[in-house]
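>>> No sequence on hand, only this structure:
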């Protein structure tokens, strides 16, 4: 029995966001590792911020699409603890897809740094607050590690169901 697939738009958003999120985490770590003397270091920041804002827009779209789409249920044969873990993992992924870019956006805004979406200036929404910006910087620096841990759990779970379970439990096949 072939598992029911997710709607095409949900699959496209899933994979677009997966690659964008991994790329932005890598670019964030790369730009943060550069010394201040590297001439192009601050040329990366506007791109990083633009992709962060894009992720926030995409996750909003993804949530709306999910709310109004028929999505396949978890396989009936999955043990309850795996169903619970799958749901917790998905809720965590959605929360982190919102929290990571939101912490970066508010950090920049509170720090008095301009925000652009691929060259389009965005309005300043907060007054400058260096203390808040510092706290948000710490949060924005650490939560990508938690995000990667949850992503790894998500991938390991999908691969486990693909290669170690019965074919009807292949949740990865539903998203391919």
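Yes, it's here. Treat the numbers as computed from the prediction; the structure is a model and nothing was measured.
>>> alpha carbons only for contacts and neighbour counts from here, please
Will do.
>>> so who does the most centrally placed residue in the chain touch?
In the chain, the centroid-proximal residue (CA atoms, centre = their mean) is residue 97; its distance is 3.5 Å. Residue 97 sits next to 55-56, 59 when contact means CA atoms under 8 Å, 6 or more residues apart in numbering.
>>> next up, a second structure to put side by side with the first:
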């Protein structure tokens, strides 16, 4: 089932969700793991390059994901949550989507402003931003802050899914991870 049904997400939405989640977990992990290695060491540089690649992958995944999300009706939650719960869920989801677009852009901007040539798996990306070392540092700080916000919102998203599944006992979690249910 490619498309969402009234009761569960379709395989395309699920693939976008889980691939995005995996890429975000990888990019956040690489950002932390690289700090265990000395600056300019081969291992740290390699981890940093993988961080950049996965950041670009997140950006490339989220754009079609948003288009797919807008073109498919959301499956209903059974039993229905309160209007406030739905509002909070929508705010967190759309904030995460926005951050998955904005955070990689700020990462690319900070690198290119620092005069770095950025590659996606050895393919050089076009220079989109001018060189400005002072701006590069400021943009890097914003990029890191946005990454921390992504981490906390992702943890809130996971906690909410588990809360709904184990405490409220609705089908919020199984709509994305359980057996697909046709209309």
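Structure received. Please read these numbers as outputs of a predicted model, since none were measured by experiment.
>>> before we move on, back to that, just checking, which of the contacts of residue 97 of structure 1 belong to helices?
Taking DSSP state H as the definition of helices, the contacts of residue 97 of structure 1 contribute 55-56, 59.
>>> Same list (these) but as CSV, adding neighbour count.
As requested, those are exported to CSV (neighbours: other CA atoms under 10 Å):
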residue, neighbour count
55, 24
56, 20
59, 19
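>>> Translate the residue nearest to the centre of structure 1 into the numbering of structure 2.
Mapped onto structure 2 by TM-score structural alignment, residue 97 of structure 1 lines up with residue 100.
>>> Could you measure from its match over to residue 34 of structure 2?
21 Å (CA to CA, to the nearest Å).
>>> what does residue 26 of structure 2 give?
Using CA to CA, residue 26 of structure 2 is found at 12 Å from residue 34 of structure 2.
>>> which helix is the longest one in structure 1?
Of all segments of type helix in structure 1, defined using DSSP H, the longest is helix 130-163.
>>> Tell me where structure 1 has strands.
According to DSSP state E, structure 1 carries its strands in the segments 116-117, 120-121.
>>> Which other helices and strands does the longest helix of structure 1 contact?
Here helix 130-163 of structure 1 touches helix 80-110, helix 171-175, going by 3 or more CA pairs under 8 Å, 6 or more residues apart in numbering; DSSP states H and E.
>>> Which of the ones you listed sits closest to residue 47 of structure 1?
helix 80-110 (12.7 Å; CA to CA).
>>> superposed on structure 2, where does that closest one end up, distance-wise?
Its aligned residues in structure 2 lie a mean 1.2 Å from helix 80-110 of structure 1 after superposition (mean CA distance after the TM-score superposition for structure 1).
>>> That helix versus helix 130-163: what angle between them?
In terms of direction (axes from the mean of the first three to the mean of the last three CA atoms, to 10 degrees), helix 80-110 of structure 1 departs from helix 130-163 by 150 degrees.
>>> any idea how far stretch 79-86 of structure 2 is from the chain center?
What separates the centre of stretch 79-86 of structure 2 from the centre of its chain is 24 Å, taken as CA atoms, centre = their mean, to the nearest Å.
>>> Check the burial of the aligned partner of residue 77 of structure 1 in structure 2 by counting its neighbours.
Taking TM-score structural alignment, residue 77 of structure 1 has residue 80 as its aligned residue in structure 2. Number of residues near residue 80 of structure 2 (other CA atoms under 10 Å) recorded here: 12.
>>> Residue 7 of structure 1 too?
Residues near residue 7 of structure 1, counting by other CA under 10 Å: 16.
>>> Also the one 10 residues further on?
Using other CA under 10 Å, residue 17 of structure 1 is surrounded by 19 other residues.
>>> how about the nearest residue to it, chain neighbours excluded?
residue 55 (6.8 Å; CA to CA, 6 or more residues apart in numbering).
>>> what sits against the residue mapped onto the one you found from structure 2?
Residue 55 of structure 1 maps onto residue 58 in structure 2 when the alignment is built from TM-score structural alignment. When contacts are counted by CA under 8 Å, 6+ apart, residue 58 of structure 2 touches 20, 23-24, 100-101, 104.
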